[in-house]
Each structure stands twice: as structure tokens, then as C-alpha cells.
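# next comes the sequence, and after it the predicted model I'd like to discuss.
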Amino acid sequence: MPINHDTITTADGTCRVTVATPDGDGPWPGVVMYPDAGGVRATFDQMAAQLAGYGYVVLVPDVYYREAGWTPFDMGSVFGDEDERKRLFGMIAKVTPEIMATDAAAFFDYLQARPDVRGDTFGTTGYCMGGRTSLIVAGRVPDRVAAAMSFHGGGLAADDPGSPHLLAEQITARVYVGGARDDASFTVADSLILEAALTAAGVDHTIEFYSAAHGFAVPDNLPYDEAAARQHWEAMAQVFGSTLR
């Protein structure tokens, strides 16, 4: 699948993005794919291309673009290196729900303006912190999101005013959450809180746990699990296929 790099002007600067498109003429539905805490890197180019192969224009944003000149993280060692771990969590903390929503509006405007993208509502998907972002965007920019997916996302039902479960009443998208096994960032208890909130709000949703550890869907993560990753691709094909196509 063709992969290109572009920039989008936002309220706070210029965000570089990767855009993967299907072969052929289109137009196709658009999807924003939010990376995990490690940020944009080669593995997400590959993942965007794979999703594009299902018939979507896929945009992967550099969610850390406000950090001038930031260098990529090595996902195999970042959590064992105290300095790198501190740098990572410092950058994560700056990507607030307000920033997520403002940036998402710019991403959706960019997609809608492309001649190879059809429609004015989009899919969102994400991994780890990106899974949380996907749901927050669905709640804060509800008129632009038709389907929101989260894979091994953390903090989805947290004791935090920015928690996605508190946005359930605003969500109009179909929601899918694929949790990881024994994941302290999204536990079975958390899933019950999220389930109750989405059900009370009448949101069409699925929450399920995969038999794999946090990070199972992203190839350069140490816990990557091929079978679970395949299952997650099947889930995306089904959810986006039934809502965006």
C-alpha cells in the first residue's frame, strides 16, 4: 500500500503524519490510528499500510509534535532505562484530553479535504495510550467519529476527570475495546465500570479480553503476540467494515 508523509497545521503548530492509502482510485473511508506511548515509528507505517489494505485511508499522527526534535524510543528497553522512562512519561502527561480533541478536529478536517477520502465521519483506533485517545476523541468530537476502537488501552475507566468512561453520554460511535490479560492499566473491574457507563448511555459496544499481555498487537513491543494480533486485525475489519463502508 502507498505510504506518504505530510504535515497538518493545528492550533499549536505543525504535526507530521503518515498517510497510508489503498491501491486503486478510491475514494475510501478515513481512519485515524493513534500510536502507543512510543509514538510514531516504522512499525506504525507497517500497521497503517496493513489497515489501508482493507480499504481505508489511514492517518497516523505524531502525537508528540509539540516536543521539538524528540527522538524515538526503543520499545525493547525504554521501561528498563530510568532516564528514558522518565522522558516517556513526561511526554505522555502533556498529551491532555483537550489536546487530543483539538488535534483530532484538525486530523479529521485534513482527511475530509482529501479527494481520496469519502464521508465526513471517521474511524479511530489506537494502542496503549492511543487506545485511550481513541475513546476520548469519540466522546469529545462525537459528530466526527463513527467507530472508535481501543487495543490494550489503559486508563479507560480511571479515577480521573479525563477518563473516557465519563464521556459515555456524549459518544455516538460504535465502540470496541480489546483489553490485555492481567493488565493493571485496564483491569476486569475497570471493564465493568466502562461497560456500565456505555450501556447506560446506549452506546453500541463490545469489550473483550485477549489471551495476551499488554502490547500484544504492536510488532516491535516485547509482548507482541501473533495470534492475538491477527485477532485484532479481524476485529478492525469487522467493526470498521460494518460502520464505515
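Yep, it's here. Keep in mind that what you see is a predicted model, and the values were worked out from it rather than measured.

# from here on, just use CA atoms for contacts and neighbour counts.
Fine.

# quick check: end-to-end length of stretch 23-40?
End-to-end distance for stretch 23-40: 23 Å, by Cα to Cα, to the nearest Å.

# buried residues, that stretch. List them.
By neighbour count on 16 or more other Cα atoms under 10 Å, the buried set for stretch 23-40 is 27-40.

# other SSEs contacting the strand or helix carrying residue 8?
In this assignment (DSSP states H and E), residue 8 forms part of strand 3-10. Contact here means 3 or more Cα pairs under 8 Å, 6 or more residues apart in numbering; DSSP states H and E; on that basis strand 3-10 packs against strand 13-20, helix 97-113.

# now the angle from that strand to strand 13-20?
150 degrees (axes from the mean of the first three to the mean of the last three Cα atoms, to 10 degrees).

# flag every buried residue along strand 3-10.
For strand 3-10, the neighbour count (16+ other Cα under 10 Å) marks 3, 8 as buried.

# and here's the other structure:
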Amino acid sequence: MSALSVPAPDGPIDAVLETPGDAIPSPWPGVVVVHDALGVGRDIRGITSRVASHGYLTLTPDLYSRGGRARCVVRVFRELIAQQGRAVDDLLAARDLLAARPDCTGRVGVIGFCMGGGFALVLAPKDFSASAPFYGLLPRNIDDALRGSCPIVGSYGRRDPTLWKAGPRLDAALTRLDVEHDVKAYPGVGHSFANRLATGNTGNTLLRIVGMGYDYEKSEDAWRRVFTFFDDHLSGGAE
């Protein structure tokens, strides 16, 4: 995994890049990974490596580059809700950087978690080839926001108290809009079921009490769906 700088309209931001390695010859389809509210930590870096190992040139930009998490998190959330602003511009710049690389096919998908899942939905109509939101916040005026979207594979937890019935609502909206999609709400799990959050034993217990926490079985099923979907829409359509 290498560090690099992404040129963006409001100045460069930090990012990490992972390649599939020599086992899979380039050019590769690209994937932008959008981190959750915790930033680019061990869990997101692990996800970046996992996506790359499946055959994708994977770029994870740090949306907190201009001041750190404490200073940036509120601004980034506001821009998510507004569906515009520096964070959106930064992610589009990350897409453009990947698409322009000689080792990329030019087809780019986006995967996001929690806050990042919300951005994955906001970005779906913005020249991406596929989008995979994990428990992403649904955009306001969802039909208008997702009209013209790329194909979407979404994963939600039925026990998520912060996104009650978000999965079925997203599924219904994409059906109305005739957007190809695979949206699944998993029983028995809540928010962050695909994230390995390092909180210690006490923290993990509290997460489960409030309907959060990692679940291996559901997480692996979600990843299987995502990779099958991305293989169809990114790898399968690569030139």
C-alpha cells in the first residue's frame, strides 16, 4: 500500500493506493473506497487491501486531510447531507485520478461505509460504473438524487436503529427509477456489521447492545454480493 496525493479543486488531499499485484495483469478496473466517520484507520486500510486483492486498483482518499477528524467531521457530514461541497469534489477527483492512470481500464466503482456509504449513494449518478453503499444514509429527495444512477449493490442491517428500513426504502426507490440494483437488509445485525472496529471487549459489548458491531457471516455474504456485482459491471465491461 502506497501513500499519494490526490489533486482536488480545493487543494491536494492524502490517499492510500493498493494494486492487485503481479498475479493479475493490468490494466485493472478502479475502485474508490470512502471511509466512515472514523477516517482512514486499520479497518479501512484492511478493506482497501481486500478490494485490491480481488483485482481492483483501489484508492482510499482521506476526507479529513485538511485539519484532521476533529476539525473536519462535521463539515464532511454537512456536505454529505447537502450532496455537494469539498468532500464530494475530493471524491470525484479521486475517481478522475484512477480513471486517468495507464494501469486502470477507465471503469471506476465506489464503495463506502456508514458516512462513506452515504457518499457512495450521492456519487452513484456521477460517472461511476457501480456503487456499493454499506449502511449508507439515504439522500434527501431520494428519487431526484438517484435519478440516472449507475447500478447499486447495497447492504443494510435490519436492526440498525440509525437507518430504520433504509434498505427497503432504497430498494423501492431504485425499482421506481429502473436502476439495476441488489439491495439486501440482513436480519439480526445492525450498523457497521461489515466493519472490524477496534474498541476492546467492553466497547464491542456496548456496540452490540445498541445494534452495532461486526458479524462475520453477514459481512462475508455482503462482500460476495459486492464482488459478484462489481465483476459484472466493472471487470465484465472492461475494455
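Yep, it's here. In this text the structure is predicted, and so the values were computed from the model without any measurement.

# superposed, how do the two chains score by TM?
Once the chains are laid over each other, their TM-score by TM-score structural alignment, normalised by the length of the second structure reads 0.82; 216 aligned residues with a Cα RMSD of 2.0 Å.

# got the helices and strands packed on strand 3-10 of the first structure as CSV, with mean neighbour count columns?
Formatted as CSV, those follow (neighbours: other Cα atoms under 10 Å):
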stretch, mean neighbour count
strand 13-20, 19
helix 97-113, 18
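
# for those, give me CSV that also has distance to residue 149 of the first structure.
Putting these into CSV (distance: least, Cα to Cα, whole Å) gives the following:
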stretch, distance to residue 149 of the first structure
strand 13-20, 18
helix 97-113, 15
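
# relative to residue 50 of the first structure, which of these is closest?
strand 13-20 (8.7 Å; Cα to Cα).

# contacting residues for residue 117 of the first structure?
Residues in contact with residue 117 of the first structure (Cα atoms under 8 Å, 6 or more residues apart in numbering) are 26, 27, 28, 29, 30, 57, 111.

# lining up these with the second structure, which overlap?
Of the contacts of residue 117 of the first structure, the ones still in contact in the second structure (both residues aligned by TM-score structural alignment, their matches' Cα atoms under 8 Å) are 26, 27, 28, 29, 30, 57, 111.

# the first one: what secondary structure?
Each residue gets one of three states, and residue 26 of the first structure gets coil by DSSP: H, G, I helix; E, B strand; the rest coil.

# so where do the helices sit in the first structure?
With DSSP state H as the criterion, the first structure has helices at 42-52, 82-94, 97-113, 129-140, 188-200, 226-243.

# which one's the longest strand in the second structure?
Counting by DSSP state E, the longest strand found in the second structure is strand 104-113.

# that one: how far from the chain's middle?
9 Å (Cα atoms, centre = their mean, to the nearest Å).

# counting neighbours, what do you get for the aligned residue in the second structure for residue 90 of the first structure?
Under the alignment (TM-score structural alignment), residue 90 of the first structure pairs with residue 74 in the second structure. Residue 74 of the second structure has 12 neighbouring residues, counting by other Cα atoms under 10 Å.

# and the residue of the second structure positioned farthest from its centre, helix, strand or coil?
Using Cα atoms, centre = their mean, the residue of the second structure lying farthest from its centre is residue 202. It sits 27.7 Å away. With three-state DSSP as the basis, residue 202 of the second structure sits in helix.
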